[in-house]
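[1] Predicted structure and sequence below. I'll ask about it afterward.
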Amino acid sequence: MNAIISASALEGDLTGPTPPVVLDVRWQLGGPHLGGAYEEAHLPGAVFVDLDSELAGPAGPAGRHPLPDVEGFGSVMRAAGVSVDRDVVVYDGGQGWAAARAWWLLRWTGHPSVRVLDGGLAHWTGPLESGRPSPAPGDFVPAPGAVPLLDADGAAELARSGLLLDARAGERYRGEVEPIDPVGGHIPGAVSAPTTENVVEGGRLRPAGELTDRFAALGADGASRVGVYCGSGVSGAHQVLALAVAGIPAALYIGSWSEWSADTSRPVAKGAEPQ
């Protein structure tokens, strides 16, 4: 199953005999809650899922967007109509980060068929609806561990023995600025790989071949294990999505820099080089 779907393909699927469950995951870092925008206009049948409260647990020592309670996540997904034998498509406003977070969580908890709408709502030209739908409850029961997950120690080890990609902006990796977390810099050994470079103008992912070439240049040689982190496990999920499109499996360090930098015992590297 492909990790992404085009707007035209999704429009066709929604009018087919077995339409997918559609989740609207619009979210803006530090911005207003977008539930109101969802109620005004969303894809037909789409159910709104809140990233901060439903796709993450409370912020704390484990990071700004730690894993949600698994049982609670399952309840949210079932209420949205998610079933194990029905395709799921997730979308956001266009950046793709929040949709990728939902995609990753569903994959990690064992759903076999989840795709991200490439380019998000910004590329949708089909009909829209208002209000809130009332889907029939689904039967999805999360089974965590279906895709690899890193903790802080695992990320540190992978930076030494494999390839750990830092999906944040280059200036944050280098430690020149840090607008959110207490310390700037990166995990020693991690390679700078801003997730913004995985997309073309307009927010769609680059073609698979271009992504394969990009990650190969960064050290993804097909033999080394690959991991990703970001600020709090959101844009990093988008990097894992891009790697999946390129045919490269990757683990996500969910706590990411927000967890790493909160622990003063963890080493911090600065500058353009991994070490």
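    Structure received.

[2] Every contact and neighbour count from this point should use C-alpha atoms.
    Noted.

[3] all helices for this protein, in order.
    Applying DSSP state H to the chain gives helices spanning 7-14, 35-40, 51-54, 70-79, 97-108, 152-161, 170-174, 208-218, 235-245, 256-260.

[4] Make JSON lines from those helices and add distance to P127 and mean neighbour count to it.
    JSON lines is the format used below for those (distance: least, C-alpha to C-alpha, whole Å; neighbours: other C-alpha atoms under 10 Å):
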{"stretch": "helix 7-14", "distance to P127": "9", "mean neighbour count": "15"}
{"stretch": "helix 35-40", "distance to P127": "13", "mean neighbour count": "14"}
{"stretch": "helix 51-54", "distance to P127": "24", "mean neighbour count": "18"}
{"stretch": "helix 70-79", "distance to P127": "24", "mean neighbour count": "19"}
{"stretch": "helix 97-108", "distance to P127": "20", "mean neighbour count": "26"}
{"stretch": "helix 152-161", "distance to P127": "43", "mean neighbour count": "18"}
{"stretch": "helix 170-174", "distance to P127": "38", "mean neighbour count": "22"}
{"stretch": "helix 208-218", "distance to P127": "29", "mean neighbour count": "16"}
{"stretch": "helix 235-245", "distance to P127": "26", "mean neighbour count": "26"}
{"stretch": "helix 256-260", "distance to P127": "38", "mean neighbour count": "27"}
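
[5] dropping in the other structure now:
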Amino acid sequence: MSVTTTVTELRTLLASDEPPVVLDVRWALGDPHGRDHYAEGHIPGAVYVDLDTELAAPPSPEGGRHPLPRAEDLQEAARRWGIRQGQRVVVHDDLGNTAAARAWWLLRHAGLTRVTLLDGALGAWRSAGLPLESGVPADPPHGDVVLDEGALPTVDADGAAELAVSGLLLDARAAERYRGEVEPVDPRAGHIPGALSAPTGENLAADGTFLPPEELRKRFEDKGAAGASRIGVYCGSGVTAAHQIAALEIAGFEAVLFPGSWSAWSADPARPAATGPLPS
């Protein structure tokens, strides 16, 4: 199945006999008001998803700021969102899907295949002149979806360190965080030695849609993806790295996620940190 759904396609699907569940994952680092933004205006029928509490387990030094939730907890949440077995799901945020990709990846990891990102996110819906509704609607009817885990691969800190040596490890954070010039939230600045900088924002065109597949492929080939035996991705806490994995899939590459990402790596004083523009 495609990674993305266009606004035109979503509008058609919503008017069909089998409409998808639309998940609104409004979240940004340093902005805890996602639910308020959702209430101000959202795609009619969309269900708000709280990234911190529904798409992550409680933070810990070992697991990072956004550990993967348990399968049973994600299943309970997905049923609250109204997802039925076999139903399509379209997810979006209001930031180029850099947060919504976490839901896309988690549901794919949990075994669902009919999950896509709304290309261009909420901005594309607005730009098309389509209506928004305000307020917080009543909860949807409970779904019956059955979720598991492990359908998509992950690595731990040791696996990420190995990928940086024997494969290709991409750091999806902003370049200044990779270089160690700033660190707004995690214990230490810098990057995993051997990782290459590949900021998530560079996956997107100016309008917030993904770059065309051929441009994404060149972007990752320039990083060494074509010759890599295995590709891994991390970010600050395993959120925007999921967007990188989506972009890699559009480009024709498979990649594994390091869920703890820099938040877990930097919390372990035994793990080295590199700084500057070079991998090591």
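    The structure has been received and is ready for your questions. Because the structure is a prediction, the values reported are computed rather than measured.

[6] Give me the TM-score for this pair.
    Remark: TM-score between the superposed chains equals 0.96 [TM-score structural alignment, normalised by the length of structure 1]; 275 aligned residues with a C-alpha RMSD of 1.3 Å.

[7] a markdown table for the helices of structure 1, including distance to L128 of structure 1?
    Shown next, in a markdown table, are the helices of structure 1 (distance: least, C-alpha to C-alpha, whole Å):
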| stretch | distance to L128 of structure 1 |
| --- | --- |
| helix 7-14 | 11 |
| helix 35-40 | 9 |
| helix 51-54 | 22 |
| helix 70-79 | 21 |
| helix 97-108 | 18 |
| helix 152-161 | 42 |
| helix 170-174 | 37 |
| helix 208-218 | 29 |
| helix 235-245 | 25 |
| helix 256-260 | 36 |
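
[8] Ok, which of these comes nearest F140 of structure 1?
    Between F140 of structure 1 and the helices of structure 1, the tightest spacing by C-alpha to C-alpha is seen for helix 70-79, at 5.8 Å.

[9] in the superposed pair, what's the mean gap between the closest one and structure 2?
    Aligned to structure 2 and superposed, helix 70-79 of structure 1 gives a mean residue distance of 1.0 Å (mean C-alpha distance after the TM-score superposition for structure 1).

[10] again, but for stretch 97-105 of structure 1
    By mean C-alpha distance after the TM-score superposition for structure 1, the fitted stretch 97-105 of structure 1 averages 0.6 Å away from its aligned residues in structure 2.

[11] Now do that stretch: everything it contacts.
    The contact list for stretch 97-105 of structure 1 (C-alpha atoms under 8 Å, 6 or more residues apart in numbering) reads 24-27, 51, 55, 90-92, 114-116, 233-238, 241.

[12] Contacts only, for L216 of structure 2.
    If you count contacts by C-alpha under 8 Å, 6+ apart, L216 of structure 2 has them with N203, A247, L248, I250, A251.

[13] lining up those residues with structure 1, which overlap?
    Retained in structure 1 by both residues aligned by TM-score structural alignment, their matches' C-alpha atoms under 8 Å are the following of those: N203, A247, L248, I250, A251.

[14] Map the first one across to structure 1 for me.
    Structural alignment places N203 of structure 2 opposite N198 in structure 1 (criterion: TM-score structural alignment).

[15] And the last one, by the same measure?
    The alignment partner of A251 of structure 2 in structure 1, by TM-score structural alignment, is A246.

[16] For burial, what's the neighbour tally of its match?
    By the criterion of other C-alpha atoms under 10 Å, A246 of structure 1 has 20 neighbours.

[17] S197 of structure 2 too?
    S197 of structure 2 has 23 neighbouring residues, counting by other C-alpha under 10 Å.

[18] Present the kept ones among the contacts of L216 of structure 2 as JSON lines; the columns should include distance to H33 of structure 2.
    Listed next are those as JSON lines, based on distance: C-alpha to C-alpha, whole Å:
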{"residue": "N203", "distance to H33 of structure 2": "25"}
{"residue": "A247", "distance to H33 of structure 2": "27"}
{"residue": "L248", "distance to H33 of structure 2": "30"}
{"residue": "I250", "distance to H33 of structure 2": "31"}
{"residue": "A251", "distance to H33 of structure 2": "33"}
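
[19] Let me see the contact set for A217 of structure 1.
    Contacts of A217 of structure 1 by C-alpha under 8 Å, 6+ apart: none found.

[20] mind checking how far it is from S261 of structure 1?
    The gap separating A217 of structure 1 from S261 of structure 1 is 28 Å, by C-alpha to C-alpha, to the nearest Å.

[21] And T212 of structure 1, by the same measure?
    Remark: distance between T212 of structure 1 and S261 of structure 1 (C-alpha to C-alpha) = 30 Å.

[22] what does G93 of structure 1 give?
    Going from G93 of structure 1 to S261 of structure 1 by C-alpha to C-alpha gives 29 Å.

[23] Equivalent analysis for G202 of structure 1, please.
    The span separating G202 of structure 1 from S261 of structure 1 equals 32 Å under the rule C-alpha to C-alpha.

[24] With neighbour numbers in mind, choose between these two.
    Neighbour tally, G202 of structure 1 and S261, criterion other C-alpha under 10 Å: the higher count belongs to S261, 23 against 12.

[25] That one maps to what in structure 2?
    Per TM-score structural alignment, S261 of structure 1 is aligned with S266.

[26] Its match touches P187, doesn't it?
    Yes - here S266 of structure 2 reaches P187: they are 5.7 Å apart, a contact under C-alpha atoms under 8 Å.

[27] which residue in structure 1 lines up with E40 of structure 2?
    Applying TM-score structural alignment, one finds that E40 of structure 2 aligns to E40 in structure 1.

[28] Could you find the closest non-adjacent residue to that match?
    S130 (4.9 Å; C-alpha to C-alpha, 6 or more residues apart in numbering).

[29] Can you report how many residues lie near that neighbour?
    For S130 of structure 1, using other C-alpha under 10 Å, the count is 15.

[30] My read is that it contacts A37, right?
    No - counting by C-alpha under 8 Å, A37 is not a contact partner of S130 of structure 1; they are 9.3 Å apart.

[31] hang on, the earlier thing: give the contact list for the residue nearest to E40 of structure 1.
    The neighbourhood of S130 of structure 1, defined by C-alpha under 8 Å, 6+ apart, consists of Y38, E39, E40, A41, H42.

[32] ok, so of the residues you listed, who is nearest P66 of structure 1?
    Scanning the contacts of S130 of structure 1 for proximity to P66 of structure 1, where the rule is C-alpha to C-alpha, the winner is Y38, at 24.4 Å.

[33] List the residues that contact the nearest residue to the closest one once chain neighbours are set aside.
    Residue nearest to Y38 of structure 1 in three dimensions, not counting chain neighbours: F48, with 6.9 Å by C-alpha to C-alpha, 6+ apart. Contacts of F48 of structure 1 were listed using C-alpha under 8 Å, 6+ apart, and they are L23, D24, V25, R26, G35, Y38.
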